[in-house]
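> below is the structure, and that's it, no one-letter string:
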């Protein structure tokens, strides 16, 4: 079930499955440049079907003139969103996992790495999924809306969703990401488990930099999605990507020990 709240009231969209002790954790999704909460309806419903409480907040807005301040404010907003998922007894379902896409991933990585006083913002999380982190030297798409769509996704359903969303900001990938925050994301020292997702057809990605970031973190995995573009959470491979996220969430609940191992395989 989806509970939708307009941007004029509470500023988030909820996707909920079972109630009470059956809830397996809390996921907060932070969209990126141009995206709206509706961008992640499909992902939210899918994770909710696996008994995770999903809350999608409004997109990260990173101010190049005040990157630290905008990050701190975002951290406080995410912390409020997490706190708002508490049940009648005041308990939030753990693990609490942040999922960031594009600049949402940049912001989450920088926050968890200690940039701009995340602790002071009250942000506490058990893990993170970082999808589509742009390269520090990424060039923005030029040309038509179709050109931007080609950078983002080849999924026909998602292209239709983006095209039909009157609130989605076309051309947003032209907006520069504050260099300080990009540097902080790529050099993040997050001390929680991190799943990094990248499409191998993403023209805005720097795989070498992501590999270095993953290797520098104490508990990180870099998963590369074949033929996926910048919107790796919403491209043609969205089912497999959602399954990768659920596998990560379930392993997280089991102390990062995989619940399924392959003992023998012919493929």
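Received it, and whenever you're ready, just let me know what you need. A quick note: this is a predicted structure, and the numbers were derived from the prediction, not measured. Residues are numbered from 1 along each chain as shown.
> okay, CA-based contacts and neighbour counts for the rest of this
Fine.
> please enumerate the helices of the stretch 151-267 of the chain.
In the stretch 151-267 of the chain, the helices defined using DSSP state H, counting those that start in this stretch lie at 156-164, 179-186, 207-216, 238-253.
> what about the strands in the stretch 101-250 of the chain?
Listed from the start of the chain, the stretch 101-250 of the chain has strands (DSSP state E, counting those that start in this stretch) covering 127-131, 194-199, 220-225.
> residue 141 is nearest to which of those strands?
Taking C-alpha to C-alpha as the criterion, residue 141 comes closest to strand 194-199 out of these, the separation being 16.2 Å.
> which strands or helices does that closest one pack on?
Contact analysis of strand 194-199 by 3 or more C-alpha pairs under 8 Å, 6 or more residues apart in numbering; DSSP states H and E lists strand 127-131, helix 207-216, strand 220-225 as its packing neighbours.
> among these, which comes closest to residue 96?
Between residue 96 and those, the shortest separation by C-alpha to C-alpha is 6.8 Å, and it involves strand 127-131.
> return the list of helices and strands in contact with the closest one.
So strand 127-131, by 3+ C-alpha pairs under 8 Å, 6+ apart, packs with strand 96-101, helix 103-112, strand 194-199.
> which one of the ones you listed is the most hemmed in?
With neighbours defined as mean count of other C-alpha atoms under 10 Å, these peak in mean count at helix 103-112, which reaches a mean of 29.
> what lies in contact with that helix?
30-33, 59-60, 62, 71-72, 75, 98-100, 117-118, 128-134, 177, 181-182, 184-186, 188-191 (C-alpha atoms under 8 Å, 6 or more residues apart in numbering).
> want to compare, so here's the second one:
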């Protein structure tokens, strides 16, 4: 084995460990965890909330653990809520979002069609964390999703790549390391700044007409860095830094999607802008 490959092993482990901050401690039990009421295919959207909400987990996440906070929050407000697993690798349970992202977008497309058929809704709203806030843009742009989706809300989405606070720059010192990453965990390689996937995704503009985009970022993000790279440019985009709403909010990449009630309040505002309420530090109590 080449010496650099021996060195790459701890680097790869470090990359995965850094990405794993998106997961709560319950991840090891995801297969048996209850959905707490969501993914109820008998749910029919109300006149107040006429579109189902599809939750899209992040890298190394899954359909349960990423949403133990937000799914009940939205259900309690009258939404039909659904979540999917995507990007599975053979022999890797629980930790998903590691497969090629264009194929993950195809899985999302099929799931949205399934949800629309079950609920009778013409369109769905998408809420995603990390990769789950970026990957749907491929679905919207290349797989016909713009006709089936009203809004995309990204919580800490790596829209222009994830540098892990500069850690991915170390890959340049290991010839062939990026290719090895592509072969073993293509979903991680696709998220490297400058990857072929991201180049295609962002060519010609960040957004597509007809979809409302919201990005919710934290300045303390240590994964989708620099944090301003999460923001989108376009005519129907609302970019939010959570600390502008509540300077006391110290959430980082994982907690902003898992448990941040300030972020949850902004998700609710994005899903129902006609009834949006000002988000302040007190929103964490609502």
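That came in fine, so what should we check first? Computed from a predicted structure; not experimentally measured.
> most packed of the helices of the stretch 151-267 of structure 1?
Highest mean neighbour count among those (mean count of other C-alpha under 10 Å): helix 179-186, with a mean of 20.
> what does it contact?
In contact with helix 179-186 of structure 1 (C-alpha under 8 Å, 6+ apart) are residues 67, 106-110, 113, 115, 134-136, 209-210, 213.
> can you do 6 Å?
106, 109-110, 213 (C-alpha atoms under 6 Å, 6 or more residues apart in numbering).
> dump these into JSON lines; add distance to residue 259 of structure 1 as well.
Written out in JSON lines, the entries for these read as follows (distance: C-alpha to C-alpha, whole Å):
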{"residue": "106", "distance to residue 259 of structure 1": "29"}
{"residue": "109", "distance to residue 259 of structure 1": "26"}
{"residue": "110", "distance to residue 259 of structure 1": "30"}
{"residue": "213", "distance to residue 259 of structure 1": "26"}
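> ok, those residues vs residue 7 of structure 1, which is closest?
residue 106 (22.5 Å).
> now do the same for that closest one: its match in structure 2.
Under the alignment by TM-score structural alignment, residue 106 of structure 1 pairs with residue 134 in structure 2.
> what about its match, distance to residue 79 of structure 2?
In this structure, residue 134 of structure 2 and residue 79 of structure 2 are 23 Å apart, going by C-alpha to C-alpha, to the nearest Å.
> then residue 263 of structure 2?
As it turns out, when the distance is counted by C-alpha to C-alpha, residue 263 of structure 2 lies 17 Å from residue 79 of structure 2.
> still on that earlier bit, looking at the strands of the stretch 101-250 of structure 1, which is closest to residue 40 of structure 1?
Of all the strands of the stretch 101-250 of structure 1, strand 127-131 comes closest under C-alpha to C-alpha, at 12.7 Å.
> after superposition, how close is the closest one to structure 2?
Relative to structure 2, and after both are superposed, strand 127-131 of structure 1 has an average distance of 0.9 Å to its aligned residues, where the measure is mean C-alpha distance after the TM-score superposition for structure 1.
> and that strand, which stretch of structure 2?
Structural correspondence for strand 127-131 of structure 1: residues 151-155 of structure 2, per TM-score structural alignment.
> who touches the matching stretch?
If you take C-alpha under 6 Å, 6+ apart as the criterion, stretch 151-155 of structure 2 is touched by 125-129, 133, 211-216.
> hmm, 8 Å instead?
124-130, 132-134, 136, 211-217, 256-257, 263, 267, 270-271.
> ok, residue 219 of structure 2 - contacts?
Counting by C-alpha under 8 Å, 6+ apart, residue 219 of structure 2 has contacts 227-228, 241-243, 252.
> neighbours of residue 21 of structure 1, how many?
Residue 21 of structure 1 has 9 neighbours, counted by other C-alpha atoms under 10 Å.
> just give me the match in structure 2 for it.
Under the alignment defined by TM-score structural alignment, residue 21 of structure 1 corresponds to residue 46 in structure 2.
> residue 195 of structure 1 too?
Residue 195 of structure 1 maps onto residue 214 of structure 2 when the alignment is built from TM-score structural alignment.
> wait, that match touches residue 234, no?
No: at 10.8 Å, residue 214 of structure 2 does not count as touching residue 234 under the criterion of C-alpha atoms under 8 Å.
> that older thread, nearest approach to residue 47 of structure 1 belongs to which of the helices of the stretch 151-267 of structure 1?
Closest approach to residue 47 of structure 1 among the helices of the stretch 151-267 of structure 1 is made by helix 238-253 (7.2 Å; C-alpha to C-alpha).
> what's the most distant pair in the contacts of residue 219 of structure 2?
228 and 252 (13.6 Å).
> which residue packs closest to residue 190 of structure 2, ignoring adjacent ones?
Of all residues beyond its chain neighbours, the one nearest residue 190 of structure 2 is residue 197 (5.6 Å), with distances taken as C-alpha to C-alpha, 6 or more residues apart in numbering.
> and the one you found, what pairs with it in structure 1?
When the two structures are superposed using TM-score structural alignment, residue 197 of structure 2 falls opposite residue 181 in structure 1.
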